[in-house]
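J.: Give me the fold of what follows.
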Amino acid sequence: MNYSIIRYILGWIFNFQAFAMLFPGIVAIIYGENEVWDFILCIILCGIIGFVLTLKKPKNRVFFAREGFVAVALSWIILSITGALPFIISGCIPNFVDAVFETVSGFTTTGSSILSDVEILPYSVLFWRSFTHWLGGMGVLVFLLMILPMNGGYQMFLMKAESPGPSVSKLVPKIRTTAMILYGIYMAMTIVQIILLLIGDMPLFDALCTTFGSAGTGGFGIKNDSMGSYSPYIQVVTGVFMMLFGVNFNVYFLFLMKRPIQALKCEEARWYIGIIAASTVAITVFITNIYGSVGTALRHAFFQVSSIITTTGYATTDFDLWPEVPRVILVMLMFVGACAGSTGGGIKVSRLIILVKSVGKELKQIIHPKNVRKIQLDGKVVEHETVRSVNVFMVAYFLIFAFSVLLISIDNTDLVTNFTAVAATFNNIGPGLGMVGPTGNFGIFSDFSTLVLTIDMLAGRLEIFPLLILFMRDTWKKF
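T.: Predicted coordinates:
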């Protein structure tokens, strides 16, 4: 274990956090809020720790998968604890466990909240909640790879550990350039959405916070009714951009490189769009009589499908009041998730494609046992290592999911609430059904259950293994 490089990376995480808190501090100054001193205190604290940890550069900057996974997991834990400090110091969320839950929900782009009334919060705190979505969407370590002078192929271990999906590939030979391209696309799409929302007469502060939530597919609302009070135009724009941020960013890169045919051949993106279209049509059929017109029903159906499958969590209506079939479809979409290489959570469409094709392969193998068949994705053979990793991930996923439901059942809440609470946090979605539906919140749970759900959010965002590896004794041995 190369402890020096991990210490150095964690130091830059503290520096990054200090820099990030400058922005809500500026918001506090603009609105004349006393919370500016809370953010200044946090900035100084993080800055001092970061300076001390990065003062001595490591002599050995080489690390492998083990160090990469540990660095990523510890980085997100540090971000969560330090990011909770403004909530605690300002008194907005005085309970430590609740404050960490809210912060983890922000950075992991989950959007679940323990708050029952967000409109009473200061502007700077509201901004910080939403800004954590944007920071966590593309990944903090990906950002550091873009600015830190770290050379060597080992950087790929950091990107693989933090980026969602069964596989991560370099867009260009250099990791640093890949990180710059990803963030360039991310920032460009963010700016475009802000402009479109401003065209729809949305206040600048609202446009910024809404875009942070949809870009990071997080979903922290700054209104108690989430997106319900905004105009249909704003709802449609947000719904479209949630869907766009759920697409694998490699597709956008191919379009930028003027390779549209190759981009359109992306099988995962086609499945993703197909699932959204089919789900939207099906739900519209069942809820048209509720809203009185096909147009209104279609808008609400598309928005909620886009919100749930991308694991954003915004809501334009209380979908918990919809008939059973639409509600079941939304719960199923919670598990599907967005595309690999996007800012969305969930199992990921590519994993489901591989699983479906694996079942088909096994059935054909039974009928034709002597035939040698390979699973293909985008016209390329999927390596056995990838298929194995998908299978192992699914086993770990369902074991953790079932155990989490069991643990929070100690609070004696109903099964629908418990099941969808875990689904909403583990898949980084936000709202569930029952007591944690669009009009409810996660403040109903005890500190123990809140801690379980907090761990679920981290495990879901980091795709389980970076967090689990912290608990293995061999991880910390020097070889």
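
J.: From here on, just use CA atoms for contacts and neighbour counts.
T.: Will do.

J.: Name the SS class of residue 413, please.
T.: Here residue 413 takes the coil state, with states given by DSSP: H, G, I helix; E, B strand; the rest coil.

J.: Kindly provide the distance from it to residue 62.
T.: 48 Å (Cα to Cα, to the nearest Å).

J.: count of neighbours near residue 369?
T.: 11 (other Cα atoms under 10 Å).

J.: Over to it. Which of the three states is it?
T.: coil.

J.: what does stretch 146-156 contact?
T.: 61, 62, 63, 64, 68, 145, 175, 176, 177, 179, 180 (Cα atoms under 8 Å, 6 or more residues apart in numbering).

J.: run this one through as well so I can compare:
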Amino acid sequence: MIHYKAILKMMGGLMMLLGLLMAPSIAFSYYYGSGDQFTLITSAFICISNGAILFFSFGSQDQNIRKREGYMIVALSWLVMAIFGMMPYLLSGSISYLPDAIFETVSGFTTTGATILNDIEVLPAGILLWRSMTQWIGGLGIIVLTVAIFPLLGIGGIELFVAESPGPTSDKLHPRIRETAKRLWFVYVGLTILAMLMYYLGGMTFFDAVNHGLTTMATGGFSTKNESMAYFTNPWIHYTAIVFMFLAGTNFTLLYFGFKGRFKRVWASDEFRAYSITVVIISGIIFGAIYFLKEGPIEKAFREGLFQVISLITTTGYVTADYTAYSNGLTLIFFMFLFFGASAGSTSGGIKFIRHLTFVKNSTLEFKRIVHPRAVVPLKINGERVTGKIITHIMNFLLIYLMIFVLGSIVMSVAGYDMITSFGAVATSLGNVGPAIGHVGPMDNFAFFSPFGKLFLSFLMLLGRLELFTILVLFSPYFWRTN
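T.: Here you go, the predicted model:
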């Protein structure tokens, strides 16, 4: 039996939290005199009042949350966040068309970074900050945040954490899930503030530094400028983005251990080593290709190559150049990056390195098993044996991910878009990246899609952000059986 009242109570808490998180946008609107403060106040009031009604109406109900309730809360809360999160856009008139508002809001909360806005710089300060806040909120997961700061809910948070955690595993820093969430958010907030400071020291205005600090650590990629990071020419800013994008793509558990000085444990992670080595090798290759294809200083070619590689692999989506203009071969390589994703337990989207690593290791060991059929050849990650159940889960994930990409591309092609654009739009939406190839390249946006196209891509963003199964399991008849 599903405890719907406990789910509604939790949803009420999330809505109140969402309203409270609009406060920084209201403050910035007042400070800069952008004239959108009343719109934001109204939106916050609607969120808090409706959330309070749900939260306090079911205060005395049984609040034991099991796996099914956890998945329902996570899936439904993102739908609620999209509905209430787009109110500032609609009420202010910044985005007046409903499918556009849904797309921009979902793109924000899923940290995809795709946009339908043709002129970002005309938006008022409060709306711009809220746009960045949607990515920051979605970065590590609003469910984890809620479990950390709403102990008064009295709800066991482990099921929510498992359903929301952006990866196939959820390493714990502390036996109690609420303490784990607090530590993760301490790292998240601390790095966000540090990124803001570094951007400011690099020459960004205070407003730009705050916005880009929020979206960098969220690996979201929303910018306050139409040209994204290409607007800023100071190498300090680009290298700051490179460093913090890489950190944001690292498992936050490892970051916590790193800050505690336990560096051996960080480097002992097979996934972190694979992530780091891959970034170094591919960046070197791209740097060499750019240097020989374009005329210019060697440092600029190095920075440009490194920036594009880390931005796409971590699914941040910032751009400093049009990578589709280099050559067809490099365009294909950059397209492949849309299927990488960084580390599990990070704020990045995509497939994640741990799944790629498991797949590659298992495939390599399969040759040994063929030659020695009687031998027991276990697959190990971080020195520990990976069970057959986990391998099967990862293989199923990869297969379903590929199937959704193929079917999604067919749907977009049937809807009237060319094959390259369809491939790019589906891959970047499912991987929560932002820019892609075709007519959704780094210098383009998603404004030209039909209402159906925008809503379909929004659905793919949610699928990718919630690791496929969290959404797809709701469509399974097994989920709804009472026994």
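
J.: rewinding a little: output the contacts of stretch 146-156 of structure 1 as JSON lines; include the columns distance to residue 374 of structure 1 and neighbour count.
T.: Below are the contacts of stretch 146-156 of structure 1 laid out as JSON lines (distance: Cα to Cα, whole Å; neighbours: other Cα atoms under 10 Å):
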{"residue": "61", "distance to residue 374 of structure 1": "39", "neighbour count": "16"}
{"residue": "62", "distance to residue 374 of structure 1": "36", "neighbour count": "15"}
{"residue": "63", "distance to residue 374 of structure 1": "33", "neighbour count": "19"}
{"residue": "64", "distance to residue 374 of structure 1": "30", "neighbour count": "15"}
{"residue": "68", "distance to residue 374 of structure 1": "31", "neighbour count": "24"}
{"residue": "145", "distance to residue 374 of structure 1": "35", "neighbour count": "21"}
{"residue": "175", "distance to residue 374 of structure 1": "30", "neighbour count": "23"}
{"residue": "176", "distance to residue 374 of structure 1": "34", "neighbour count": "24"}
{"residue": "177", "distance to residue 374 of structure 1": "33", "neighbour count": "15"}
{"residue": "179", "distance to residue 374 of structure 1": "32", "neighbour count": "23"}
{"residue": "180", "distance to residue 374 of structure 1": "35", "neighbour count": "16"}
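
J.: Closest to the centroid, which residue in structure 2?
T.: With distances taken as Cα atoms, centre = their mean, residue 111 lies nearest the centre of structure 2, 3.9 Å away.

J.: Show me which positions of stretch 66-74 of structure 2 end up buried.
T.: Counting neighbours by 16 or more other Cα atoms under 10 Å, one finds that the buried residues in stretch 66-74 of structure 2 are 66, 68, 69, 70, 71, 72, 73, 74.

J.: The fifth one is in contact with residue 160, isn't it?
T.: This points to residue 71 of structure 2. Yes. Residue 71 of structure 2 lies in contact with residue 160 (Cα atoms under 8 Å); the separation is 7.0 Å.

J.: Break down structure 2 into its strands, ranges please.
T.: 380-381, 384-385 (DSSP state E).

J.: Could you identify which of those is most buried?
T.: strand 380-381 (a mean of 14; mean count of other Cα atoms under 10 Å).

J.: contacting residues around residue 66 of structure 2?
T.: Counting by Cα under 8 Å, 6+ apart, residue 66 of structure 2 has contacts residue 159.

J.: which one in structure 1 is aligned with it?
T.: In structure 1, the residue matched to residue 66 of structure 2 (TM-score structural alignment) is residue 64.

J.: Its match and residue 99 of structure 1, how far apart?
T.: 33 Å.

J.: Correct me if wrong: the residue nearest to the centre of structure 2 contacts residue 430.
T.: No. Assessed by Cα under 8 Å, residue 111 of structure 2 is found out of contact with residue 430, at 11.3 Å.

J.: Need the counterpart of residue 80 of structure 2 in structure 1.
T.: Matched by TM-score structural alignment, residue 80 of structure 2 corresponds to residue 78 in structure 1.

J.: so who does that match touch?
T.: Here residue 78 of structure 1 is in contact with 13, 14 (Cα under 8 Å, 6+ apart).

J.: and if you look at residue 12 of structure 1?
T.: By Cα under 8 Å, 6+ apart, the neighbours of residue 12 of structure 1 are 50, 53, 54, 144.

J.: Now with 7 Å, please.
T.: Counting by Cα atoms under 7 Å, 6 or more residues apart in numbering, residue 12 of structure 1 touches 50, 54.

J.: go on, residue 431 of structure 1?
T.: Taking Cα under 7 Å, 6+ apart, one finds 112, 313, 424, 437, 438 in contact with residue 431 of structure 1.

J.: try it again with 10 Å
T.: Listed by Cα atoms under 10 Å, 6 or more residues apart in numbering, the contact set of residue 431 of structure 1 reads 110-113, 219, 308, 311-315, 320, 420-421, 423-425, 437-442.

J.: do the same with residue 266 of structure 2
T.: 250, 251, 253, 254, 255, 256, 257, 258, 272, 273.

J.: what's the matching residue for it over in structure 1?
T.: In structure 1, residue 266 of structure 2 lands on residue 263 (TM-score structural alignment).

J.: among the contacts of residue 266 of structure 2, which ones are buried?
T.: Among these, those classed as buried by 16+ other Cα under 10 Å are 250, 251, 253, 254, 255, 256, 272.

J.: Against residue 345 of structure 2, how distant is the last one?
T.: Using Cα to Cα, one gets 11 Å for the distance from residue 272 of structure 2 to residue 345 of structure 2.

J.: Repeat that for the third one.
T.: The spacing between residue 253 of structure 2 and residue 345 of structure 2, counted by Cα to Cα, is 7 Å.

J.: neighbours around the alignment partner in structure 1 of residue 276 of structure 2, how many?
T.: By TM-score structural alignment, residue 276 of structure 2 lines up with residue 273 in structure 1. Residue 273 of structure 1 has 17 neighbours, counted by other Cα under 10 Å.

J.: Residue 273 of structure 1 reaches residue 247, doesn't it?
T.: Yes. Counting by Cα atoms under 10 Å, residue 247 is a contact partner of residue 273 of structure 1 at 9.0 Å.

J.: between the two, what contacts are shared?
T.: residue 338.

J.: Can you give the distance from stretch 216-236 of structure 1 to the centre of its chain?
T.: On the basis of Cα atoms, centre = their mean, to the nearest Å, stretch 216-236 of structure 1 sits 17 Å off its chain's mean C-alpha point.

J.: Which positions in it come out as buried?
T.: 216-228, 232, 234-235.

J.: one step back: what sits in contact with each of residue 272 and residue 345 of structure 2?
T.: Joint contacts of residue 272 of structure 2 and residue 345 (Cα under 10 Å, 6+ apart) are 249, 250, 251, 254.
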